[in-house]
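Undergrad: fold the following and give me the result.
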Amino acid sequence: MTQPMQKPKPPLPLAMLTALGIVYGDLGTSPLYTMQTILETTGGHVDPDTVLGVLSLIIWALLLTVSLKYCIFVMRADHNGEGGILALTSLVTSSRVRVGRGVTTGILLSCGLFGGALLYGDGILTPAISVLSAIEGVKVATPALNHLIMPIAVGILVGLFTLQTFGTARIGSIFGPVMLLWFITIGTLGAIALTRHPEVMFAVDPRHGIHFLQHHGWGSFAVLGGVFLSLTGAEALYADMGHIGRRPIRLAWYVVVLPALLLCYAGQSASLIGQKKLPDNPFYGILPSAISEWAIWPMVVLATAATIIASQAIITGVFSMTRQAIQLGWFPGLNIRQTSDKEYGQIYVPAVNWVMMLFTVGVTAGFGSSAKLAGAYGTAVSTTMLLTTVLLYSYFRRCAGWSVAAALPVAGLFLVVDFAFFSANLMKLLEGGWIPLLAGLLMFTIMSTWRRGLAALREVSGEHVLAPEKFLQQLAEGDIPRVPGTVVFLTRIREPIAPVMLSHVAQFGALQQHVVTLTVEFEETPRVPPEERITLNKFEGGLWHMVARYGFVEIPSLPAALALAQRKGCPVVPQDALFVGGRDEVVRDQTRPRSRLPGWRRMLFGFMYRNAVHFVDRFDLPRDHFVQTGRQVGL
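TA: Below is the predicted model of the structure:
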């Protein structure tokens, strides 16, 4: 599969519509459960002071974290246009950055890896809580159907994950219009509800929120954990920047999303004033009482559609991050299918999809309601946001050239806010908050083990490299018989005489007339210009060494790279070449008193290495022209 050509940027209004469908699903559906969760932590009190204090906290959380931190500062830290915590980590730990290398870089790399790993935990909980909260509108309309909420939610989630097999390119075109309708609807209904008690607008004064926190003392941490639910999805602004662009995402937020959310939360607050107890779901309280009996059903349908879109966005985000991690050498190779020949971001990762489905359905059935699931939700996202701020400070200092006096106040403000939310979410650990953290820790262990294992494997391979001069001398003296044809040896190292070539000669006793050793490297940049794609070095005896470079969001095609080498003088015909790759078996190195990897890491790495996808699957190689050799490598 060749790398798709870059399409011209769509008009700004269309790009904003795309942003609504891809970026703002999670943030946009948070009003379904945020207010209910917060007020349940206060014992269900709906007195005016409580309502104003909660609304004030939500307003300022949105303004400080989303409007200021992400839209203004974080989105400036793009890696050649790409965003997301992995791209930011690659940027601040890049070999091009010369400030503060060493231990600090290792810490930053660990922060980025763990933050990326936590996305998997978020990907499990977001579809569950979003779909459950939408379907719970049925309980508001007809309490007798309460027992059907969980089965319906499970059915929708199973259907959503099954749909990934076929790709979402066709239905993706309606995501933007549906989300635009959603934001217009919740903004309009919120504005109408606001007319019941317009005095709730005084909540824009932050003193209401501060007074509320002071009044509740240590109990305010539980409230902050609920307030944080209004921010889940903020990382998507940054992560999807490479697909959509900075300007459309920012404009969509300020023009459509932020006004709609503020009106919706204000409308919910106004509908609560004067009530004696907390209703089943304050979100549906924004419906005018005159039409609520019949209007609630289309509202449930629209909310369900919006939550499905929000779930699709997080699933797609997990797929994209998995591909980035694989190509940066942080994750074992998995089968990745491109489900659209037009959209690069339309991919499907079967292993990740089905594992996520099992866990998502499990937590949906286990918790049974959005209120119970809210206790588990937020820990992963708050941790990722905190780690993003740490990396952002490093970006200010290492890449943007800010002084400490300039970087510290900005990053410090965000760090205080993020740490407050992070601390509040730690109180949810026993309520299920351990689930996404455990998932993130598991993924971090896999990613760090894979990276350390590959480094050890390269070290061992480098020890068995034959000096080019000696091998070329053997060729010149006729010690190695030559046969007609072209062979391409795939190797992880940059040396021209690769171990896989030596194994081939030892097994077959001959070598083809034209030989290319090919190393594939993924750069710490999203895309590599075509003119910088390959580097060729010619040696005596018909031996060539080629390095093919790709960005961490590109799809490698080795036949296309060889065609480029052919145009540069390398006598290789891609369609006639035989590709040879090594398939090593990882074992304990009995000759060393101390293993390169601890026993448990070596076994885990060996298992992943055996089950990772082959070269033929990752690099678009012709299956009938691919040969694999094996050997045991001691680590």
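Undergrad: from now on I want contacts and neighbour counts done on CA atoms only, so please keep to that.
TA: Noted.
Undergrad: how about the strands of the chain, start to end?
TA: Remark: strands assigned in the chain by DSSP state E are 337-338, 347-348, 482-491, 511-522, 534-539, 543-550, 578-587, 626-634.
Undergrad: closest one to T449 among those strands?
TA: With distances scored as Cα to Cα, the stretch of the strands of the chain nearest to T449 is strand 578-587 (13.4 Å).
Undergrad: quick check: angle from the closest one to strand 511-522?
TA: 60 degrees (axes from the mean of the first three to the mean of the last three Cα atoms, to 10 degrees).
Undergrad: any idea how many residues pack against the residue lying closest to S403 once chain neighbours are set aside?
TA: Computed as Cα to Cα, 6 or more residues apart in numbering, the closest residue to S403 that is not its neighbour in sequence is R397, at 6.5 Å. By other Cα atoms under 10 Å, 19 other residues sit near R397.
Undergrad: compare with the first, here's sequence two:
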Amino acid sequence: MDPSLSPVSIHFAIKKETWRRTIVLSFQSLGVVYGRLSTTPLYAFGSIDPSHIKSGQQIYELFSFVFWTLTIIPLLKYAFIIFKADDNGEGGTFALYSLLCRRADVGLLPSDVSATDLMQQEELGTPSKMKVESRARRAIGRYKSSHYLILLLALLGSCLIICDGIFTPALSILSATSDLRRSLSKLAPRFIPVPVACAILVCLFMLQRYGTNRIGVIFAPIVIIWLMFISGFGLYNIIHHPQILWAISPTYMFRFIKKIDTTSWKLLSSIVLCVAGSEAMFADLGHFSKRSIKVTFIFFVYPALVLCYAGQAAFFSKYLGTSDDVAHLSESVTHRHLQHIFTILSLFASLVGSQATITAGFSIINQCQALACVPRVKVIHTSDKVRGQVYVPDANWMLMVLSLSILIGFHNISAIANATGLAVICGMLVTTCLMSLIIALQWEKNVVALSVLFLLFFGSIEALYLSSCFLNFIKGAWSVVLLSLILMTIMVSWHYGTIKKYEFDVENRVTVDWLTDLSPGLGVSRVPGIGFIHSNIVTGIPAFFSHFITNLPAFHQVLILLSFKSLPVPYMPKNERYLIGRIGHKEYKIYRCIVRYGYRDHVRDVNDFEDQIIRSIGEFISREERHHEALVLQEGRMIILGTNGNALVPVIGGESCQQATDIENPTSTTRRKRVRFMLPAISPKMNPSVRKELQELVDARESGTAYFLGHSQLKVRKGSNFVKQFLVMAYAFFDRNCREVPIALDIPHAALLEVGMVYTI
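TA: Next up, the predicted model:
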């Protein structure tokens, strides 16, 4: 740094650089975060049947609802309140659930059973500090039913996001192709929008495999041009019909409610679409920053949408009854030559908005899988620079088929809009409920009254729109309920089966003493090499391995019990990823390794895990000697290790290669070369017994490795009720047809040993 710079100039330089970064992120967020919200003018008023509008004055009243809904929900609720509840910079439904799991201990997932101990375990056994529990926290933690309710809320929110990724592409693209039909009415009078929309929809889903990072390069400019275009024509219509500005007054809403009837109440189900995409502001928080998302919305997106809706409402009220399409946004573009430009822009903007919801669906499926709430599916990380950008092939084709089915089955904008509105408002209501719990539990003050006030204020507004959406239940909204029930059934059955398997493993685990005491009687022999035992439990030896030893009395010279544990945090730092410990006496050479990861972490399949685990165990052996009293003969005592260590030196072709074992930068196209290890130069600081054990570890690695996996099947005990039988049968079906566990994907068949067992529950 230049010494001539004064502290004041340094301060302004840092501040200027910070704002430059904010501007860059704000630009990028337009294409990812606001793609959906910016396209809502295509169908918010456009899904209204003009015959249901009684007068132009009623349109003014509906615009008042649009203005205040945009102001209260995305601006006040999300930008200024919910942003305070980020989970280490991450947002979304699972971020809120993650906070509740850690603050109120409401986790029900198998990984959560041990998550508290793992998260609180400090380096070298330093005791953790426990915070004083509030009365609200104790009350929620005491009742098991509240734990199930919170989990169901989180799962319901996830299902609604997936439903949004089904309905929004169909709605957006059908709206854009309908505008295309009106634009080409003279050139192609027989133009049918549904087949064209289906073709565009298929192309959109086929592009997903390239990832948001590649196909999203032009997203931000498209959204900027689109918002400037529609806000410009909105301002044009406002200038010609300035009376619309009086509708900003909330008295217009009260007039609407005062003379309400069933027909007019249904209109609100279309109005709620004006805030569709607000959840993305919070869900995509991890990709950007709070300030960038706030600045973009407050100073650009919000004013542009208000101008657009005001101009559209002014035009709609002026020309009500002149045409059946007068409610569509394209009609408010009064210059016919510019309508062709509008049609092209609306089509591209619809693709951007649809892309955002599809990507959100991939992200939530990835998070649910990390927390054992959906069957195992393949997840491809499409960006090396931006964490969290994923592509899920199986989910992509499922979403495409369902979206095409909705488009072809309904082939009507109003019906699809009714379903989309119900999905949007239900998702917001779930977020409101979870956020009210966060206010009561997360914030370290006695703010129960504030929590109730938050729930009543925002919940009542969303409940009002929810009642309107349910009035259109038979006109399309039923499909959201049906899809949500199917998705919830899949999630609940998978969660139930996973829980039961985990409980069976815990109840039937054996101790290392059983293994060592039984060995002489069975004539168990130790064979050269390393045996990796994949286990879901973090203490004891899994039942399937004891079953294997009983029938085939032999195991490897070195045993490593390997567990992957998802914790309710978005990311696990590299220097805290591994927990390494010893089981039994040193001569047994049995170690335990727990690999911890967050719900947004990219967990490698196997390529480098073997190398990294060997290196971490070598570091554990080296450091164990210095902390012998705290760790010896205590299975629960472990050392937190990262991805670096000097106890073993990795080599390829005789040369040291430190980067070869970095699991954060894998070679994705080809399988990596086998990494060998050697001991560092003789040092007087290293105990000879430690060096001997390290050499034995290296020799065992050179002899070869084998992986032991339990292949279990659930069986229902006779006399069980129908619900239990159904859940177990559903879990068994998904288990047979879903992807293998990640640890099994990259293991050569010659090194893989699967031990089958039947679990009766």
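Undergrad: please state their TM-score.
TA: Once superposed, chain against chain, the TM-score is 0.92 (TM-score structural alignment, normalised by the length of structure 1); 621 aligned residues with a Cα RMSD of 2.4 Å.
Undergrad: so what corresponds to the residue nearest to S403 of structure 1 in structure 2?
TA: Correspondence of R397 of structure 1 to structure 2, assessed by TM-score structural alignment: A440.
Undergrad: contacting residues for that match?
TA: 136, 446-448, 450-451 (Cα atoms under 8 Å, 6 or more residues apart in numbering).
Undergrad: rerun that using 6 Å as the cut-off
TA: Neighbour list for A440 of structure 2: 447-448, 451 [criterion: Cα atoms under 6 Å, 6 or more residues apart in numbering].
Undergrad: so which of the residues you listed is the closest to H337 of structure 2?
TA: Using Cα to Cα, those come closest to H337 of structure 2 at S451, 52.6 Å.
Undergrad: not counting sequence-adjacent ones, nearest residue to that closest one?
TA: Looking at S451 of structure 2 with Cα to Cα, 6+ apart, the closest residue is S436, at 4.9 Å.
Undergrad: quick one: that neighbour from L429 of structure 2, how far?
TA: Using Cα to Cα, to the nearest Å, S436 of structure 2 is found at 11 Å from L429 of structure 2.
Undergrad: ditto for P568 of structure 2
TA: 22 Å.
Undergrad: of those two, who's got more company?
TA: Of the pair P568 of structure 2 and L429, P568 is the one with more neighbours under other Cα under 10 Å, namely 31 against 21.
Undergrad: which residue in structure 1 lines up with that one?
TA: By TM-score structural alignment, P568 of structure 2 lines up with E524.
Undergrad: not counting sequence-adjacent ones, nearest residue to its match?
TA: Using Cα to Cα, 6+ apart, the nearest residue to E524 of structure 1 is S90, at 5.9 Å.
Undergrad: what's around the aligned residue in structure 2 for the one you found, how many residues?
TA: In structure 2, S90 of structure 1 lines up with S98, judged by TM-score structural alignment. By the measure other Cα under 10 Å, the count of residues near S98 of structure 2 is 21.
Undergrad: re the thing from before, quick check: the gap between the match of R397 of structure 1 and R142 of structure 2.
TA: Distance from A440 of structure 2 to R142 of structure 2, by Cα to Cα: 16 Å.
Undergrad: ok, A188 of structure 2 next?
TA: Using Cα to Cα, one obtains 67 Å as the distance from A188 of structure 2 to R142 of structure 2.
Undergrad: which one's more surrounded, these two?
TA: Higher neighbour count among A188 of structure 2 and R142: R142, with 14 against 11, using other Cα under 10 Å.
Undergrad: who's in contact with that one?
TA: So R142 of structure 2 contacts nothing (Cα under 6 Å, 6+ apart).
Undergrad: ok, T168 of structure 2 next?
TA: Per Cα under 6 Å, 6+ apart, neighbours of T168 of structure 2: none.
Undergrad: one more time with 8 Å, if that's ok
TA: T168 of structure 2 touches 354, 357, 420, counting by Cα under 8 Å, 6+ apart.
Undergrad: in structure 1, which helix has the most residues?
TA: In structure 1, taking DSSP state H as the definition, the longest helix is helix 292-327.
Undergrad: name the helices or strands packed onto that helix?
TA: Applying 3 or more Cα pairs under 8 Å, 6 or more residues apart in numbering; DSSP states H and E, one finds that helix 292-327 of structure 1 makes contact with helix 12-22, helix 25-29, helix 85-92, helix 103-135, helix 137-141, helix 175-194, strand 347-348.
Undergrad: which of the residues in the fourth one are buried?
TA: Buried residues in helix 103-135 of structure 1, defined by neighbour count with 16 or more other Cα atoms under 10 Å: 105, 108-135.
Undergrad: mind telling me what V51 of structure 1 corresponds to in structure 2?
TA: V51 of structure 1 maps onto I59 in structure 2, by TM-score structural alignment.
Undergrad: so the closest residue to I129 of structure 1 other than its chain neighbours versus D122 of structure 1, what's the distance?
TA: Take I129 of structure 1 and drop its neighbours on the chain: the residue closest to it by Cα to Cα, 6+ apart is S370, 5.1 Å away. To D122 of structure 1, S370 of structure 1 is 15 Å away according to Cα to Cα.
Undergrad: repeat for E585 of structure 1
TA: Separation of E585 of structure 1 from D122 of structure 1 (Cα to Cα): 34 Å.
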